[in-house]
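> Below are the sequence and a predicted model for it; my questions follow.
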Amino acid sequence: MRSIYLDHAATTPVREEVIEAMVKVLRENFGNPSSIHQFGRPVRKMMEEAREKVAKAINADPREIIFVGSGTEADNIAILGGARANKKKGNHLITTSVEHHAVLDAFKALEKEGFEVTYLPVDEVGRISVEDFKNALRDDTIFVSVMHANNEVGTIMPVEEIGAICREKKILFHTDAVQSVGKIPVDVTKINCDFLALSGHKLYGPKGIGVLYMRRGVRTQPLYFGGGQERKLRPGTENIANIIGLSVAIELAVAEMEQESARLSKLRDKLIDGVLANIEETRLNGPREGRLPHNVNVSIEYIEGEALLLTCDMKGMAASSGSACTSGSLDPSHVLMAMGLTHTTAHGSLRLSLGKSTTEDDIDYIIRELQPIAERLRAMSPVWERFQKGLPIA
């Protein structure tokens, strides 16, 4: 049976170059980078060279790169630590209604501590308004978090405009760039961010490694204690193999980004056009322009989402309905709901995220197979039957 992986937004396979680099470290460089003897010194050197590679990829200073365990951890250290460290300056925080739960849940935790949070709405394509942001600002606003690009619908946010306003008003600005680094240009100086999160396993690197960019001079509070590693924000012996793997992955991703993004954008547009043309009562979620090059998110009306995913899997197409972190939930996507979709439409959403292994032949296969899948599932759907008869749908 054919097997097509269409869930690169959830995770990516580890590149061979990354595996080779990691295996070499595991075999030859077991020393603790904090040790000053002959076994530790080379490992420290390797780690700092990796830090330089990561910094170069996002136009940062190597001293601003902190290795952590995941993008989620980077988000939490930035948001919780940044807000708490600056509480004396104010009590108001701003984020968006479509953030990843690593961000949203951190803000909910801060609300329990007494912070006030404004959750900015989005328009029909999942993008916030800069004017809405300006109107939400208060004299006591101390921290803002706006994702660079949405993990479900691929919408690219106006982070450069938001960052410029925050810098002017001396408000801390964090952006979750887990989905965008290596896919589109990411420059911390242009974004004007104080914190940025990225993750290795979205870049064909290993799981269990992420990066927190923290601008020099920014005040924050640690969440963990026990050692001086990573500017005392992520104490514990560093995972050298994963750090090296991430540095190789991000260096390759940035070097290939322009060519690969152009290739994926063409495949993305062909897939969108084919699905919308072949299957009636189908809508694109997110914008046509200003979306990630590898992201396709469509809602096939009057179909139950779980049945759609399972049937696609039976046909060799591994897809998702949204964030992998909420795949066990029966609730509709909070992103799609924030964009104004109904429960019924949101439940029938399908996220197809392309990657290095995706070919034009794969796209042709997906377009060809999705139509009969939709027809078969709709034939069993009482909601589709009511729609066909012109009856009201609850």
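Sure thing, it's come through.

> C-alpha only now, for contacts and for neighbours.
OK.

> Mind jotting down where the strands sit in this structure?
Along the chain, counting by DSSP state E, strands occupy 4-5, 65-68, 92-96, 116-120, 141-145, 172-176, 195-199, 210-214, 282-284, 295-300, 317-318, 349-353.

> Report the buried residues of the last one.
This points to strand 349-353. By neighbour count on 16 or more other Cα atoms under 10 Å, the buried set for strand 349-353 is 349, 350, 351, 352, 353.

> In CSV: these, plus distance to residue 262.
Formatted as CSV, the buried residues of strand 349-353 follow (distance: Cα to Cα, whole Å):
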residue, distance to residue 262
349, 25
350, 23
351, 20
352, 17
353, 15
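
> what's the burial count for the residue nearest to residue 22 when sequence neighbours are not counted?
Nearest in space to residue 22, with sequence neighbours left out and distances taken as Cα to Cα, 6 or more residues apart in numbering, is residue 241 at 4.9 Å. Residues lying near residue 241 (other Cα atoms under 10 Å) number 24.

> putting a second one here so we can go through both:
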Amino acid sequence: MKTSRNICSYLLIGAMLMSIGTVAQRTPTPNDTIQSPKILNDQRVMIQIYAPKAEEVSVGGDFPVGNQPLKLTKNDQGVWSILLGPLRPDYYSYTLSVDGVRTMDPKNPIIKQGTGSLENIMALPGPETAFEDNQAVPHGQVREVWYASTTLSMQRRMHVYTPPGYEKGTGNYPVFYLLHGAGDEDSGWNTVGRAGFILDNLLAAGKAKPMIVVMPNGSMPRPSQPGMPTAQPMNRARDLFASELLKDIMPTVEKTYRTLPTPESRAIAGLSMGGFQTLDVTLSHPELFTYVGVFSSGFFGASAEEAETKYANVLNDPSFNKGKKLFWIRIGKDDFVMESNKKTLALLDKHQIKYQYKETTGGHTWVNWRQYLNEYTPLLFK
């Protein structure tokens, strides 16, 4: 037995030495020292990738350089690079394309997950990002919460923020339902949206009331039957989400957490698709939410034409305005959904629905939506 063990030990040591020798003999490449993204002192950012056999590399993201992907240039060592900016300090998402294939930046481990894709996130620090940074303040907790969806007959997940002191306290809290956009899922507001840190910083500064923030998954599962489209039709997805919110999400939250289950203690807001869902729930069930926020959204496509019929009873109800302490709408001047937004405002105006409206700079990006969240939240539950 001892001889057999000795032989095994020698074989193992020999394999390890061979492995070490192989590693030591590896030819270094420029990839070993690449840093990407590389933040420069003048607020410019260099994105780089080692792809010596590639024919074309480009990058797209929510940095303010237009909607078209930007081409990287290749040096004689096979490193592709591009210099962006100067950029305003903020958090930006981006994705590389290598010979037409969507590619993650292999040097950047920080990502945003969506329903069918991933994106890298880069941080450009500066005083402008203080409201969304991880500061030395008391922090709340963000949990992944699974629940049974009777609407979809499956287990579904949401992210739930509870404020500092919730675990050791006994009091009840108002609830803010925060909805994401198309292509994202329930982690979006907590990753690239920075919602937890934004709430922490607002609470620490005394600018907002302590609240529970519920971030559900507004994206509906893709139809599973062969030959079916890759996504639910917009109006079908809208109706499924409204059903799940009312029948599954809200009852789970109000059963699980110490909430104040009254309209005066409930708020809802959403961006893009989530804003569309917010409008739908607000005009279908006006009794549920006293505070409403719509970010970069409106009634899209055919839904704009059907809205006046679908929500006729509420639109023509003069008591609607009395039940809303806040109906808050924001959009960037360069947002591609501006036309839908304008049609929605015209419909609200026609029926004398009161709202607060402002156009900001920028387009359809998280750069705007984090700012909107930071401005909207302090107005709640006053």
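Ah, there it is. Since the structure is predicted, the reported quantities are computational estimates derived from the model, not experimental observations.

> Kindly provide the TM-score of these chains.
Scored by TM-score structural alignment, normalised by the length of the second structure, the superposition of the two chains gives a TM-score of 0.22; 135 aligned residues with a Cα RMSD of 6.6 Å.

> Surely the residue nearest to residue 22 of the first structure touches residue 19?
No. In this structure, residue 241 of the first structure is not within contact of residue 19 by Cα atoms under 8 Å, at 9.4 Å.

> got the strands of the first structure as a markdown table, with distance to residue 265 of the first structure columns?
Output for these, formatted as a markdown table (distance: least, Cα to Cα, whole Å):
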| stretch | distance to residue 265 of the first structure |
| --- | --- |
| strand 4-5 | 17 |
| strand 65-68 | 30 |
| strand 92-96 | 26 |
| strand 116-120 | 29 |
| strand 141-145 | 27 |
| strand 172-176 | 22 |
| strand 195-199 | 22 |
| strand 210-214 | 26 |
| strand 282-284 | 15 |
| strand 295-300 | 9 |
| strand 317-318 | 19 |
| strand 349-353 | 11 |
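
> quick one, helices of the second structure?
2-24, 195-204, 234-244, 250-256, 273-284, 302-310, 312-315, 338-350, 366-376 (DSSP state H).

> and residue 82 of the second structure, which of the ones you listed is closest to it?
helix 366-376 (21.1 Å; Cα to Cα).

> on that earlier part again, any chance of CSV for the helices of the second structure, columns distance to residue 156 of the second structure and mean neighbour count?
Below are those laid out as CSV (distance: least, Cα to Cα, whole Å; neighbours: other Cα atoms under 10 Å):
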stretch, distance to residue 156 of the second structure, mean neighbour count
helix 2-24, 45, 11
helix 195-204, 20, 23
helix 234-244, 10, 18
helix 250-256, 12, 14
helix 273-284, 17, 24
helix 302-310, 26, 14
helix 312-315, 31, 16
helix 338-350, 30, 16
helix 366-376, 24, 20
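
> Nearest to residue 266 of the second structure, out of these?
That would be, of the helices of the second structure and by Cα to Cα, helix 250-256, which comes in at 10.4 Å.

> Nearest to residue 377 of the first structure, out of the strands of the first structure?
Across those, closest to residue 377 of the first structure is strand 295-300 (Cα to Cα), at 10.5 Å.

> Identify each buried residue in the closest one, please.
So for strand 295-300 of the first structure, counting by 16+ other Cα under 10 Å, buried means 295, 296, 297, 298, 299, 300.
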